[in-house]
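>>> Next comes the sequence, and after it the predicted model I'd like to discuss.
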Amino acid sequence: MVLALVAVSAVAVALLVRVLLLKYESSDWHYFLDPWYRYIKAQGGFHALGDIGFADYNVPYLYLMAALGYLPVPALAAVKCLSVLFDLALAYYTHRIVSPRWPHRPWRPLAAAVTVLFLPTVVTNSGWWAQADAIFTVFLLGGVHHLLRDRPWWSCAFFGTALAFKLQAVFLFPLLLVVVLCGRVPWRSLLAVPAAYLALDVPALLLGADPWPLLTVYARQTGTYQDLTLNAPSVYQFVSVPAGEEGPVRRAGVLAAGVLVLVLTGLVVRAVRRTEGAAEAEAEGGGGGRAGLTGTGILLAATVFAIAVPFLLPSMHERYFYAADVLSVLVAFRLPRQLWYLPVLVQLSSFGSYLKFIAPGVAPYLSMPAHGVLMLLALITVLRAAAREFGAARGPGGGTGAPADAR
């Protein structure tokens, strides 16, 4: 009863905070979201989606925007409230993912959910900015949730839906490669990713949309920005090149990110297979070895990718660490003694970068390179935790000295 009261009170306060932000209009609202909303409404709602050339988002978000146009609610409030609903969904999946770790301490999953709900970046992203990053991140968390419960088809379908909403969902896609190579997910389950993505294109096709623009929407997005960083706390805060000469650095950054993903994937798969081999040997010797990729390992790998990929890729916005913001809380509650400070590092870096955009008249409390250093420290922290998790496979005597936290 007390927990329920605390949960309801937390949700009420979280909604109140966001209500206080409803009146604020960002430049993204003026230049993108509001014109899209007005165009859709002027063209008859869903019928406007027969030609998607007016927007550079994929159609699933435009479906939601079209649906909002039928409600007797001001445009700005409607779009922000949509994102706020997904903030609540983020808290829900956070609770579901953390709960199995603390079956006899129900206040800890609740604390994790409340923490996510009040993260400065989460509050600002929806309540002030009217952005949709909570939407694709909800589906990523849903995919992780189903993955932890050995529902591979559901997991891949959620990942595909996340990708349909935002290209930035690909930051976590290396996790799918890890779980497939480790045998946690069968290869055929990956078919659910394109199936979910393409299924969400069908309504637009039925409304008359041209298939080619639908399938190439993300290819067009990737060429929109040429700057090495757009306020992102990434490695490019330490790189300076003359204007117009960013091309070679951009290509090198993409290559470096790809190589890092492959290296990290290979290291994780190798460690898991060694764990399995050690467990089999211990079982044959009468021991009780445990094998396979643990839930903690999955969350750590997800967090590593969510930080490392946007940290190395060029042309990232400050908002592109949104999934890392949320996942840092999940792993902190999974391994509180090791990672309690990880969300602090990520928020100092990520929200500090937000301030550069949302409050341009006020200098960030740290320089942008300093925000990059903080994110680098966060990456090193979670990499060390992952190394301990996967490196603890072989305990004394060849056992699988996996820590108690690795459930």
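Cool, got the structure. Numbering: from 1, shown residues only.

>>> alpha carbons only for contacts and neighbour counts from here, please
OK.

>>> so where do the strands sit in this structure?
Taking DSSP state E to define them, one finds strands in the chain at 229-230, 316-317.

>>> Among the ones you listed, which comes closest to residue 220?
Closest of the strands of the chain to residue 220 is strand 316-317, at 15.4 Å (criterion: Cα to Cα).

>>> by contact count, what packs against the closest one?
Under the contact definition 3 or more Cα pairs under 8 Å, 6 or more residues apart in numbering; DSSP states H and E, strand 316-317 sits against strand 229-230.

>>> Now do the strand it packs on: which elements does it pack against?
Here strand 229-230 touches strand 316-317, going by 3+ Cα pairs under 8 Å, 6+ apart.

>>> which outside residues touch the strand it packs on?
Residues outside strand 316-317 that contact it (Cα atoms under 8 Å, 6 or more residues apart in numbering): 228-232, 234, 310.

>>> Kindly reformat these as CSV and extend each row with distance to residue 276 and neighbour count.
What follows is the contacts of strand 316-317, written out as CSV (distance: Cα to Cα, whole Å; neighbours: other Cα atoms under 10 Å):
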residue, distance to residue 276, neighbour count
228, 42, 24
229, 41, 21
230, 43, 20
231, 43, 25
232, 39, 30
234, 36, 34
310, 31, 25
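
>>> Could I get the contacting residues of the most centrally placed residue in the chain?
Central residue of the chain (Cα atoms, centre = their mean): residue 323, 2.4 Å from the mean position. Shown in contact with residue 323 (Cα under 8 Å, 6+ apart): 137, 306.

>>> How far off centre is the helix of greatest length in the chain?
Once the chain is assigned using DSSP state H, the helix that runs over the most residues is helix 247-284. Relative to the centre of its chain, helix 247-284 is centred 20 Å away, using Cα atoms, centre = their mean, to the nearest Å.

>>> also this one, for the comparison:
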Amino acid sequence: MKKELALDKFIRNLIDKYLFEIAVGLLILISVFIRFKLAPNTELSPDYDFYYREWVEFYRQNGIIKGLSNAPGDYYVPFNVIYALSSLFPCEAWVPLSIVPGICELISAFFIYKIFYLLTGKKRCSVFIGVMTLYLPFVIFDGALWKQVDAVYTCFLVISIYKLLKQQYRASIVWYSVAFAFKLQSILFLPLYLIIYITGGFNGPADEEKELSERSAFSILEFLWIPVVYLIAGLPEVLAKHGLRATYFAYLEQTGELDSEGYGMVSFFPNIYNWGFDDHYKLLSTAAVMVLAAVLVVIAVFCYRFRERIDRNLVLYLAIWTSWTCVILLPGMHERYDYAMLILLTPFAIMVRKKIMPFMVVANICSLIVYGITLFGAKIIDISYISVFYVASYLFVTADIIGLLNGGNERSEA
């Protein structure tokens, strides 16, 4: 038998001891390489040439202070600061605008690992599932190809959910407030916090049980962090003399664009408004918001009625379900607005609630088809048909979580 070389022996020992760590490292590097290859393409993005590149060029021509005083676009201040800082780099605008979401995707992956390690105690599976979120098509396409920034506010949302599951309510609300200051779509998760407040917290694991008074230490005053952080986030433009109204009313102006720019009831998002209701925004938009409010009230009452059954797993399930409810019923939803919901639903179905895996897969396929339509022009299926499958998946998940809350005997773990 031939003697094994010392180098080969060293490599084999390294593989024996650290195969999992090596695999994780390689998977992360491959995900970075995929983004590196896709990022230079700016032709597929429907927004890069008309908005993002122009905004960066605006700051290059005017400087950061003058640029912020006349901030272009309709984003709130934190994103305008990102575009302003991107103008400082001597490269094409797509470079920093691809790096920023890429970094936030990695942060989200890390905290998804922490969330599912907290829920399941399975460290390696949780690490793997966190890394796998880097390979979800909508995650890759949104940042690398579209140059969108959904990954930025989502990473703060994921951190806030992790802190919430740890029952660190103040920290959770503060991180949520940061997410809200970055993007209005964070409001899709606000119903979760209201429900948790109304129910007086939730049940922790048996080895972490606390007195009811301690578990209920989620004061309504914590919600004041949302306007406080929002006001602080606007200071760069206020100090640059952009004006109080122009700065702090940014979100109000964004909601007005749904009508003024002709988006209608829905914009390439597979919800119920694709079934013949899209062109009736003025007639239906207010009613749609009121219907959502009524549904959320019913959800809150239902959760309060069965509050003793809410544990960590159900808190995360409620986060997914309530935000999914919002995108199904709210008017003016765009193709990317379920980004945060899907990035939580996917690992949750795999790690915790395997029963809903088929519906998670359908939701991801619907998302992939929609990105194919908006980025690649691949109109192989009409959006109204996609909506049937997407809404059906939501309804099955709705039935499942209602059964969990109402049944009591079936645990929320797989």
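That came in fine, so what should we check first? What you are looking at is a predicted structure, and each value in this text was computed from that prediction instead of being measured.

>>> still on that earlier bit, closest to residue 392 of structure 1 out of the strands of structure 1?
strand 316-317 (34.2 Å).

>>> so that closest one corresponds to what in structure 2?
Under TM-score structural alignment, the match for strand 316-317 of structure 1 in structure 2 covers residues 333-334.

>>> these two touch, right, residue 373 of structure 2 and residue 379?
Yes. Residue 373 of structure 2 is in contact with residue 379 according to Cα atoms under 8 Å; the separation is 5.3 Å.

>>> Tell me which of these two has more neighbours.
residue 373 (18 against 12; other Cα atoms under 10 Å).

>>> What lines up with the more buried one in structure 1?
Checking TM-score structural alignment: residue 373 of structure 2 goes with residue 356.

>>> who's in contact with that match?
Per Cα under 8 Å, 6+ apart, neighbours of residue 356 of structure 1: 231, 362-364.

>>> that older thread, superposed on structure 1, where does the match of strand 316-317 of structure 1 end up, distance-wise?
When structure 1 is overlaid, stretch 333-334 of structure 2 sits 1.0 Å from its aligned residues on average, using mean Cα distance after the TM-score superposition for structure 1.

>>> Relative to residue 153 of structure 1, which of the strands of structure 1 is closest?
Of all the strands of structure 1, strand 316-317 sits nearest to residue 153 of structure 1, with 30.4 Å by Cα to Cα.

>>> sorry, back to before: buried set for the longest helix of structure 1?
249-250, 253-254, 257, 260-261, 264-265, 267-269, 271-282 (16 or more other Cα atoms under 10 Å).

>>> of all the strands of structure 1, which lies closest to residue 144 of structure 1?
Taking the strands of structure 1 one by one with Cα to Cα, strand 316-317 is closest: 23.7 Å.

>>> so what's residue 310 of structure 1 up against?
Contact partners of residue 310 of structure 1, counting by Cα under 8 Å, 6+ apart, are 171, 234, 316, 320-321.

>>> For the aligned residue in structure 1 for residue 228 of structure 2, give its distance to residue 160 of structure 1.
Aligned counterpart of residue 228 of structure 2 in structure 1: residue 195 (TM-score structural alignment). To residue 160 of structure 1, residue 195 of structure 1 is 7 Å away according to Cα to Cα, to the nearest Å.

>>> coming back round to it: quick one: the contacts of residue 356 of structure 1 as TSV, columns for distance to residue 215 of structure 1 too.
Listed next are the contacts of residue 356 of structure 1 as TSV, based on distance: Cα to Cα, whole Å:
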residue	distance to residue 215 of structure 1
231	29
362	40
363	40
364	39
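
>>> Out of the residues you listed, which two sit at the greatest distance?
Maximum pairwise distance among these (Cα to Cα): 14.3 Å, between 231 and 362.

>>> on that earlier part again, ok, of the contacts of strand 316-317 of structure 1, which one's closest to residue 148 of structure 1?
Nearest member of the contacts of strand 316-317 of structure 1 to residue 148 of structure 1, counting by Cα to Cα, is residue 310, at 24.3 Å.

>>> Any figure for the gap between the closest one and residue 17 of structure 1?
Applying Cα to Cα to residue 310 of structure 1 and residue 17 of structure 1 gives a distance of 29 Å.

>>> go on, residue 121 of structure 1?
Applying Cα to Cα to residue 121 of structure 1 and residue 17 of structure 1 gives a distance of 13 Å.

>>> With neighbour numbers in mind, choose between these two.
Counting neighbours by other Cα under 10 Å for residue 121 of structure 1 and for residue 17 shows that residue 121 has the greater number, 26 against 15.

>>> Show me what that one lines up with in structure 2.
So, by TM-score structural alignment, residue 121 of structure 1 is matched to residue 138.

>>> mind listing what that match touches?
Applying Cα under 8 Å, 6+ apart, the residues near residue 138 of structure 2 are 339, 367-368, 371.

>>> try residue 256 of structure 1
Residue 256 of structure 1 sits next to residue 312 when contact means Cα under 8 Å, 6+ apart.

>>> which residue lines up with it in structure 2?
Aligned partner of residue 256 of structure 1 by TM-score structural alignment: residue 291.

>>> ok so, going back, list only those of the contacts of residue 310 of structure 1 flagged as buried.
Buried residues within the contacts of residue 310 of structure 1, counting neighbours by 16+ other Cα under 10 Å: 171, 234, 316, 320-321.

>>> end-to-end on stretch 20-27 of structure 1?
End to end - Cα to Cα - stretch 20-27 of structure 1 spans 18 Å.

>>> Which residue ranges of the stretch 201-350 of structure 2 form helices?
Along the stretch 201-350 of structure 2, counting by DSSP state H, counting those that start in this stretch, helices occupy 212-215, 225-233, 235-239, 244-248, 250-260, 281-305, 312-329, 339-351.

>>> Against residue 61 of structure 2, how distant is residue 380 of structure 2?
42 Å.

>>> which of these two has more neighbours?
Taking neighbours as other Cα under 10 Å, residue 380 of structure 2 and residue 61 compare with residue 61 leading, 12 against 9.
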